[in-house]
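Enquirer: What follows is a predicted protein model with its sequence.
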Amino acid sequence: MLLTTKQLFLKCYGRYAVPAVNVFFMEEIHGLFAAAQEADAPFIVQTTPFARDYAHAEMLLSMIGAAARIYPRVVYAVHMDHGYEEHIFDAIDKGGYTSVMIDASHDDFETNVARTRAVVAAAHAKGISVEAELGVLAGVEDDLTVDAAHSFYTNPRQVEDFVNATDCDSLAIAVGTSHGAYKFSGGQGLQFHILEEIRRRLPGFPLVLHGGSNVAPEVIERINAAGGRLKTDAKGVQEDEVRKAIPLGICKINIATDTRLLWTMVNREFFRDRPDEFAPTTPGKIFMEEYKKVYVKKVRIVWLLR
């Protein structure tokens, strides 16, 4: 069943968080839909402008639609993540999305409000939910890079005015996460005092946690043992942090890095151990099975759906 993110958040607020997973190719989409059907858990499938440039929006949306027919019991939303106006209005006009994100967080407050309000007007006219963002996360995601010096936490004193002025449906906040595989090298973790103050000022309003991957050390170790050269000081969002954040209004947790690391681990180990192989389908099948196992475990243990 295809829903908007607003509909999903009305059901989950304070009880569980809905995973929002970025996809680029068929194996990821198969793995995600298969896992969600097995776990009997709602989810959000996300495409970024980078993914649309890579695979083409029509290809991605067609694969997502096909997966929904193959796995008919899933409950999901389709979300445009980290979009700018050129991507967002195209997505709104051409259809296929039930939610979009306007990322104007790098602008000053007034400009962010104006840009977000324009997107909200267009999206709401077609029944599409809108996610906005206050605060800037450091890190790397696709072709977006923000160094730590230019990142900043969300100011709780601004959230009420922003939501009231824009009429957005959910708000992505910066409370200590970062994009990409090189997270939390300083070990600061989530800033719960900021999250608690935001929830106090926006009771009942859906909040979004970007950069929500765990970055499991054992996955990094296996990648490097199979020829990778990833840094080993990364630390993602921990399970206990997720559990603590959900009652404080976090309804959506964005996941991208963990699935990329899983793909890297599976393929590096496969071709290390099977140097005579060259068919992409064999490691592809392994990846889909591993994806499903990891996702179902996360849903049942981390996101409090069971």
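Expert: Done, it's in.

Enquirer: From here on, just use CA atoms for contacts and neighbour counts.
Expert: Fine.

Enquirer: The closest residue in space to residue 306 that isn't next to it in sequence and residue 265, how far apart?
Expert: The shortest distance from residue 306 to any non-neighbouring residue, by Cα to Cα, 6 or more residues apart in numbering, is to residue 300 (5.1 Å). Using Cα to Cα, to the nearest Å, residue 300 is found at 23 Å from residue 265.

Enquirer: neighbour-wise, which of those two wins?
Expert: Using other Cα atoms under 10 Å as the criterion, residue 300 and residue 265 rank with residue 265 on top: 22 against 14.

Enquirer: And here is the other one:
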Amino acid sequence: MLVNLNDVLLPAKKNGYGVGLFNTVNLELARGVLKAAEELKSPVIIGTAEVLLPCGPLEDLAGLLVPMAKKASVPVVLHYDHGLTFEKCMEALKLGFTSVMYDCSTDNYEENLRKVHELVRIAHCFGATVEAELGHVGDNEEPAAHKGMNAPEAYYTDPAQAKDFVKNTQADALAIAVGTAHGAYKWKPKLDFDRIKTIADMVEVPLVLHGGSGLSEEDFRRSIACGISKVNIFTDINVAAGKAAVRAIKEGKTCLTDMIPCQVEAAAEAVKAKIRVFGSEYKALTDMSI
């Protein structure tokens, strides 16, 4: 069942659990994500990010993911993550994505607000939702991310700004910077849980935690308890599928068709583990009409 962010995140926010976004670049990962969600009766968010398009072109993935989402037995949001340009976000909407993240977090506050507000007006006409980012969730490879860990006040989301931003953009979800980073962690992240709770108390829309791969189960549970409703995961399922292929080769399987089932199952198991931690297991049955 193809839905948008509001359909899955508003119940999650109300009832205190999280819904995972699992980015995909091919059929194997997509099958693994949806297999896990259907087996555990969990709503799920699936999609891709602009930085991943070299691995899977947007048009090709849309042709693959839209029909898979529509025929799924659980609510599935098709989300375009970290859209960096207005043009690509529009392309995603036209291709059938039901949600887009327009990431203008490296712009100044006024420009971020202006750009997001413009896209929100358009996306809502498509029946789609928009996620924005305030503050900046860096990358583990970039110096800014490491610097941000030592000087969080320069990179973390300001609660008062968050309230003003949501009010003036009408964004449907807000990604906040509270100590995570994208990619595999090279040091243990220190999340600002008090900041999450403060922002959650000040804004009405669901909050999003980016850079989820590599966090501890306790980090996830505490973040969700403090007000996070959506958690982004890619590295964990990407690595799981890659390791499955390596194991298959070591076992003497040299054909791609011998490796595919292993990759699908590995991705599914990684997603199941996150669904259970996030607390969304069986929520497709209790919180939504499908």
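Expert: Thanks, I have it. On a predicted model such as this, the values are computed, not experimentally measured, just so you know.

Enquirer: so where do the helices sit in structure 1?
Expert: 5-12, 26-39, 49-55, 57-70, 85-94, 109-124, 156-166, 192-201, 217-225, 239-245, 257-273, 281-301 (DSSP state H).

Enquirer: out of those helices, which comes closest to residue 101 of structure 1?
Expert: When those are compared by Cα to Cα, helix 85-94 sits nearest residue 101 of structure 1, at 7.6 Å.

Enquirer: buried residues in that closest one?
Expert: For helix 85-94 of structure 1, the neighbour count (16 or more other Cα atoms under 10 Å) marks 85, 87, 88, 89, 91, 92 as buried.

Enquirer: any chance of the residues you listed in CSV, plus distance to residue 51 of structure 1?
Expert: As requested, the buried residues of helix 85-94 of structure 1 are exported to CSV (distance: Cα to Cα, whole Å):
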residue, distance to residue 51 of structure 1
85, 16
87, 11
88, 14
89, 16
91, 13
92, 17
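
Enquirer: What is the aligned counterpart of residue 259 of structure 2 in structure 1?
Expert: Matched across to structure 1, residue 259 of structure 2 falls on residue 283, judged by TM-score structural alignment.

Enquirer: Same check on residue 35 of structure 2?
Expert: By TM-score structural alignment, residue 35 of structure 2 lines up with residue 34.

Enquirer: Tell me the spacing between its match and residue 55 of structure 1.
Expert: Going from residue 34 of structure 1 to residue 55 of structure 1 by Cα to Cα gives 21 Å.

Enquirer: And for residue 126 of structure 1?
Expert: According to Cα to Cα, residue 126 of structure 1 stands 25 Å off from residue 55 of structure 1.

Enquirer: Repeat that for residue 152 of structure 1.
Expert: The separation that residue 152 of structure 1 has from residue 55 of structure 1, given Cα to Cα, amounts to 32 Å.

Enquirer: Same drill for these two, tell me which one is more crowded.
Expert: residue 152 (16 against 13).

Enquirer: From residue 91 of structure 1, how far off is the more buried one?
Expert: 29 Å.

Enquirer: go on, residue 260 of structure 1?
Expert: Counting by Cα to Cα, the gap from residue 260 of structure 1 to residue 91 of structure 1 is 25 Å.

Enquirer: how near is residue 247 of structure 2 to residue 32 of structure 2?
Expert: Separation of residue 247 of structure 2 from residue 32 of structure 2 (Cα to Cα): 17 Å.

Enquirer: Looking at those two now, which is surrounded by more residues?
Expert: residue 32 (26 against 15).

Enquirer: mind listing what that one touches?
Expert: The contact partners of residue 32 of structure 2, by Cα atoms under 8 Å, 6 or more residues apart in numbering, come to 263, 264, 265, 266, 267, 268, 269, 271.

Enquirer: Let me know how buried the aligned partner of residue 275 of structure 2 in structure 1 is, in neighbour terms.
Expert: Residue pairing (TM-score structural alignment): residue 275 of structure 2 is matched to residue 299 of structure 1. Number of residues near residue 299 of structure 1 (other Cα under 10 Å) recorded here: 23.
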